[in-house]
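Participant: model this:
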Amino acid sequence: MSDELLSPAEMSEADRLTIDAGPVDGIGLMRSAGAAAAAVVLERYPAARRVHVLCGPGNNGGDGYVVARLLGESGVDTVVWALGAPRPGSDAVLAAAECPIKPRPLSGLDPEEGSIVVDALYGAGLSKALSGDAARAVDIVTRLKLPVVAIDLPSGVSGGSGEVLGGRAFRADVTVTFARKKPGHLLLPGRERCGEIVVADIGIGDGIIASLRPRTFENTPALWLADFPMPAVDAHKYKRGHAGVFSGGPGATGAARLSALAAARSGAGAVTVLSPANAMQVNAAHLTSIMLRKTDDVADIEGFIEQRRPSAFVLGPGFGVGQRTRAFAMALLASGRPPDRPRIDGLVFDADAITSFRETPDSLFEASRQANAPALVMTPHEGEFARLFPDLAGDAALSKLDKARKAAIRANAVIVYKGADTVIAAPDGRAAINANGAAWLATAGSGDVLSGITAGLLAQGMPAFEAACAAVWIHAEAGSRFGPGLIAEDLPSAMVPVLHELVAARGSR
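Facilitator: As a prediction, this is how the structure comes out:
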C-alpha cells in the first residue's frame, strides 16, 4: 500500500472523482467498504456471540448497514442501532433499504458481555465532539470493555488532526479504512484509539489518488529509499561526506560525541568533533575513529570549512545557550556566501541552537532564506518548538501536522517536530508522520543521536527532507527493535542491522 495520507477533504474528493469516472457509483463504493469491514469482523471474531452495529446518519452509517446485512447473511446474530435515519437522498438511504435487519434507536443500546461492536457512527470528517446518545454509546462500550471494529476511524477521533474531540471516542481493536490512511490514524492521541489499521481497496485507483497530488505521507522507507546513499565502488572517505559536530565545554561533551558516532554509523566517511580548547583533552580521551579539531570562534569555523570542506554540521547538543551559539549558527548559514566558497549541503540545529534564538527567531529565519544558505534541518521537541514558534504552539485550532508545516515555511527549514508521533515538514509543503517509534526512545541523549544520523545522511548528499525522514525512521526502528533497557549509547550500534536491510533493499531496486 502506498505511503500517501489523505485528509478527509481529499478522501471525499477521491470518492467524487472515482464516481465521476465510472463505472462504480456511490452505493457501489459503499457496498465495497461495508464488505471489507464485514470480512474483518468475520475473520477476527468467528466465535462472536452477537455483533452490535452502530450506524450514524451519514455515509459511515451507510457502510454500517452494509456490514449488518452481510453479517446477517453469514448467519451472525446481528443487531443494528441507529443514530437517527440516514440523510435523505444519500447512498446511506439505499444501503439501509437493502439491510433487512430493522434498526433500533441508539438510545436503547444495551449490549451484552461477549459481544462485538461495529462502530459506524461517524467517519474521518467528524468536526465536533460526540454528544447525546453517541457519547453514551462510547461510555457503555468502554465500561463493558467490548471489542470494537471501527469503520474509517473510531467515532470521536478527527481524521485530520488525530484529536479526540471533546475527550470522548471509541477505542478500537481494529480500524478498517479505505484507499489510504488519514493523518488522524497516525497522529496522537488518535493513533492510540485505532488499534490495528486495515487499509482496504474499494476500487479507488492509484491514478485518482495521484491526481490529488497528496503532500502528506506516512514515513516509511518507500518515501525516501530511492535517495538513500549507496557508496560507489571507488568511494573514499571524503567522497562519502564529512560531518562536523560542535562540542560543548569540558562538562558537556557527551552529547556531541553521541551525535558524531551516529553520523559515522549512518555512513558519513569522515566525522570531526569541533571542540573548544578547554574540552580538547576530555574529547580526545573518548574518540578513536572520529577526528578532533579545536574550534573556539567563527574564524576557526571558516578555517575548517576552507581546509577540510565538510558537507554537513550539527550544532546544539550540549553546546550552551547564548550569543556564541547564535554567532556560530549565523556563520554556518552564511557559509555559502560568496558562492565560490566550499559548499555545505546541510545543517542540523537542535537543542541549544534552537533555544538560543528564542528571543530573536526572525533573525534565524531570515538567514536561512538567504541565497546559497545551506539546507537547514531543525529538530525541536515540543518545548523547543514553542520557543521558536510560540504563536503556532499555542494555537489550539492547529494540529501537530499543521504546526510543523507552517513552521517549516516560516523558517525555510525542514522541521522535525519530535515526539511519539514525530512530524517532518519541508518548506515546500510536504510532510510525513512517523509511526514506528516506541517509548524506549524517551531517554537522555536519544535526540542527539537523531541529529547525528540526519547530519550523516546530509553529508552523503541526501536531500534535506528525505534525510530527515530517513533519520527519524532509522532512529525509531533501531530503538523499537532494541526494546527495554535502551540507552542512547546503544542506538548507534542498534542501527547496524536496520542499515543492512535498507542497503539491501536499495540495491535490489
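
Participant: okay, CA-based contacts and neighbour counts for the rest of this
Facilitator: Fine.

Participant: in contact with residue 205, which residues?
Facilitator: Contact analysis of residue 205 by CA atoms under 8 Å, 6 or more residues apart in numbering lists residue 18.

Participant: second input sequence below; structure requested for side-by-side comparison:
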Amino acid sequence: MSELLTAAQMRAIEQAAIHSGTVTGLELMERAGRGVVEAIFEAWPEVADQPGRAVVLCGPGNNGGDGYVIARLLKALGWIVDIFQFGDAANLPADAKENHNLWQAEGGVRPWHVPDIAKASGDLLVDAVFGAGLTRAAPAEVLAPLVTVFEHDRFAGRVVAVDAPTGLCMDSGTALSAEHGAALADLTVTFHQARPGHFLNDGPRHCGRVVVKSIGLEGYDVPGTVQYADEQICWALGKSADRHKYGYGHALVLSGGAGRTGAARLAARGALRVGAGLVTLGVPPAAQMEVACQITAVMLNRIDSAGALAKVLTDSRFNALCLGPGMGTERARELVPVALAASAPGDGAHRAVVLDADAITAYEAAPETLFDMLHAQCVLTPHLGEFSRLFPDIAGKIGSVTGGGPAYSKVDAARDAARRAGCTVLLKGADTVIADQSGACAINAAVYDRAAPWLATAGSGDVLAGFVTGMLARGEAPLRAAEIAAWLHVECARRFGPGLIAEDLPEMLPGVLKSLRA
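Facilitator: Got it, this is the predicted structure:
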C-alpha cells in the first residue's frame, strides 16, 4: 500500500523539508522540473533525440515556476520553446520569480492571449498554470483555450500537466468549473506521492496517465494519509498445512426466497473461493429445493425466521455473516437485528457482519435505526445509490466546495459515513473508497491500467460482498478484509476480461492468488 497526499499534506512535507535545512524551495522546484522532462522522454522516447517545438503555459504560483524550469531544460536540449504567462510575473512567489528571471535571460515571455493559445500547435504542450492546490474554478480565459487545444489535438497527443490538469481539484478529482470543467492531459506528472484526485471522480479522465517522480522528500510523514491499495495488501493469503477448515472460519450467507437466491449463491461462492473454511446458505423453506439443486461445496440450512437464525447462531463456529444480496427488504428487516445482536458464545464478542444491497435499502426510511445496531465488526458495502439512501446529507455534499477549501470528496464521504455508522464502509465504484470509524481510509481504483469496465454487470457486487465475508471468516479485521476483497475483485475481472459475468469472478480467484505467491 502506498500513500496518497492531499495538497495540504504535500505542502506540510515540503515545508518540513525546507525548515529542516536539507533542501530549499528553489531546489525542489528544479527537481520537479527535471522530473517532468524525464517523464516526457520516458513517455515519448521518439522526441528525446529530436527536439521540436514546445509551448509552456505558466501560472501565477509555484506551478508556474515549475513550468519555467521545464522550459529552460527543454531549451538547453535544443527545443524551441514559447511561454505564455497567466497573471503578472511581478507577483510570482519568490522561487517561481527566480526561475522566471532565469528564463528571461534566455528567452521572452508572451502575455496570456486566448486566441494565440487556442490556435497554438507544436510537438509538446506543458500545462503549468494551476497545480494540485487549486480549490476554486479556474478562470474561463484559462480553461477555454486549454480545452480547445486538447480537443483539436494540436500537440500530437503530447499534452503534459504538471501535478494536475488545470481546474481539477486534486483532493477530490472534481472538475471545479461548472461551465468548462477542467483541462485534459495525455500525461500528468506529480511529485513524491500521487494525490487522491488522480484516482477519484473525474481525475482519471482528465489526467491521461499519471507518473510520480521523486524530488527527494523521502522520510517525511504526515498523519491521516489515504492509502492506495495494491497487491501488497494481499500478503499471506495462502493456507497453512497445520490448520483445518474450521481454522479459516464458517461463513453464513442469508438468502432471499424462491426465485431470488442467485445473488446469495454468488456471494456464498465468492466467500468459499476466497478462502473461508466453510460456507452455509441460510434459506427460507420455499427456496430450499431451488438452492439444493444449485450448490455442492456450499452447504444449506433452513432459516425461516428471526428465531431460526438466533438458534443457528448458537453455533459459535459461524463467525462471519452476509445479509442483503437478493434478500428482500422485508426479510432483511426481520433478520438484520438478530445478526447484528449475535455474540459469539463465551467471549461476548460480536460476529463479523457484511450488509449489502437489500440489507441497506431496508433501512432507507430510518437509517438511525440501523446505525444504533451497527458495531465495529460490521462492513457496509453500498454503491453510491444505496449510500445516498443511508447517508443522504453526506452523499449530497460530494463534489461541493464550501468555505474556500477543496471539494468534498468520496474519501470525505466514506470517512464521515464510517464515523456515523461506527463501522467500516466500502463505497463501491470504479473509484472504490474504504474507510473505518477511526478515519483510516484506502482507495481501490479500477482506473488507468487497472481499468475493469466489465465489472458493470449484474451480480458483481454480490460476489464482492462474498469476498469480504470470506476474508472476515478467515479472521481479517474489517478494514483489511474489505481492502483485500476489493483489490481481488478488480484483479479477477481484469484476468477474465471482456465477456465477464458475475459467475466468472470467483473462478478467476485461484489464478490470481497463485500469481501473488509466484
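
Participant: once they're superposed, tell me the TM-score.
Facilitator: In this superposition the chains share a TM-score of 0.93, using TM-score structural alignment, normalised by the length of the first structure; 492 aligned residues with a CA RMSD of 1.7 Å.

Participant: strands of the stretch 101-250 of the first structure, start to end?
Facilitator: For the stretch 101-250 of the first structure, the strands defined by DSSP state E, counting those that start in this stretch occupy 104-105, 116-120, 148-151, 174-178, 196-200, 216-218, 242-246.

Participant: what range does the shortest one cover in the second structure?
Facilitator: Mapped onto the second structure using TM-score structural alignment, strand 104-105 of the first structure covers residues 110-111.

Participant: how far off centre is the matching stretch?
Facilitator: Here stretch 110-111 of the second structure shows a centroid-to-chain-centroid distance of 39 Å under the convention CA atoms, centre = their mean, to the nearest Å.

Participant: and the residue nearest the centre of the second structure, what does it touch?
Facilitator: The residue lying closest to the centre of the second structure (CA atoms, centre = their mean) is residue 443, at 3.2 Å. Residue 443 of the second structure is in contact with 196, 199, 226, 227, 228, 229, 431, 432, 433, 434, counting by CA under 8 Å, 6+ apart.

Participant: how does it look with 10 Å?
Facilitator: Counting by CA atoms under 10 Å, 6 or more residues apart in numbering, residue 443 of the second structure touches 1, 3-4, 196, 199-200, 226-230, 410-411, 426-427, 430-435, 483, 486-487.

Participant: can you tell me what residue 465 of the second structure aligns to in the first structure?
Facilitator: Checking TM-score structural alignment: residue 465 of the second structure goes with residue 451.

Participant: which stretches in the stretch 401-509 of the first structure count as helices?
Facilitator: According to DSSP state H, counting those that start in this stretch, the stretch 401-509 of the first structure carries its helices in the segments 446-459, 464-482, 491-507.

Participant: so which of those helices is nearest residue 199 of the first structure?
Facilitator: helix 464-482 (21.1 Å; CA to CA).

Participant: and the angle for that closest one with helix 446-459?
Facilitator: For helix 464-482 of the first structure against helix 446-459, the angle by axes from the mean of the first three to the mean of the last three CA atoms, to 10 degrees is 130 degrees.

Participant: on average, how far is helix 464-482 of the first structure from the matching bit in the second structure?
Facilitator: Compared with the second structure after the fit, helix 464-482 of the first structure shows a mean deviation of 0.8 Å (mean CA distance after the TM-score superposition for the first structure).

Participant: which part of the second structure matches that helix?
Facilitator: Taken onto the second structure by TM-score structural alignment, helix 464-482 of the first structure occupies residues 478-496 there.

Participant: ok, stretch 427-435 of the first structure next?
Facilitator: Under TM-score structural alignment, the match for stretch 427-435 of the first structure is residues 437-445.

Participant: how about that stretch: buried residues?
Facilitator: 437, 439, 440, 441, 442, 443, 444, 445 (16 or more other CA atoms under 10 Å).

Participant: now do the last one against residue 282 of the second structure, distance only.
Facilitator: Translated: residue 445 of the second structure. Between residue 445 of the second structure and residue 282 of the second structure the distance is 33 Å, computed by CA to CA, to the nearest Å.

Participant: return the residue of the second structure aligned against residue 358 of the first structure.
Facilitator: Under the alignment defined by TM-score structural alignment, residue 358 of the first structure corresponds to residue 364 in the second structure.

Participant: out of the helices of the stretch 401-509 of the first structure, which one sits most buried?
Facilitator: helix 446-459 (a mean of 32; mean count of other CA atoms under 10 Å).

Participant: quick one: distance of that helix to the chain centre.
Facilitator: Taking mean C-alpha positions (CA atoms, centre = their mean), helix 446-459 of the first structure and its chain are 17 Å apart.

Participant: swap in stretch 426-438 of the second structure?
Facilitator: That offset, for stretch 426-438 of the second structure, works out to 8 Å (CA atoms, centre = their mean).

Participant: got the end-to-end distance for it?
Facilitator: Start-to-end span of stretch 426-438 of the second structure (CA to CA) is 14 Å.

Participant: please apply the same query to stretch 237-251 of the first structure.
Facilitator: With CA to CA as the measure, stretch 237-251 of the first structure spans 31 Å from end to end.

Participant: what stretch of the second structure does it fall on?
Facilitator: Mapping stretch 237-251 of the first structure onto the second structure (TM-score structural alignment) gives residues 245-259.

Participant: what does stretch 327-334 of the first structure give?
Facilitator: With TM-score structural alignment applied, stretch 327-334 of the first structure matches the range 334-341 in the second structure.

Participant: dump the strands of the stretch 101-250 of the first structure to CSV, plus distance to residue 477 of the first structure and mean neighbour count.
Facilitator: Compiled in CSV, the strands of the stretch 101-250 of the first structure are given as follows (distance: least, CA to CA, whole Å; neighbours: other CA atoms under 10 Å):
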stretch, distance to residue 477 of the first structure, mean neighbour count
strand 104-105, 46, 15
strand 116-120, 32, 26
strand 148-151, 28, 30
strand 174-178, 23, 24
strand 196-200, 18, 18
strand 216-218, 14, 22
strand 242-246, 23, 30
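
Participant: chain center to the helix or strand hosting residue 331 of the first structure, what's the gap?
Facilitator: Element membership of residue 331 of the first structure, judged by DSSP states H and E, is helix 323-333. Centroid separation for helix 323-333 of the first structure versus its chain: 30 Å, with CA atoms, centre = their mean.

Participant: perfect, that will be all.
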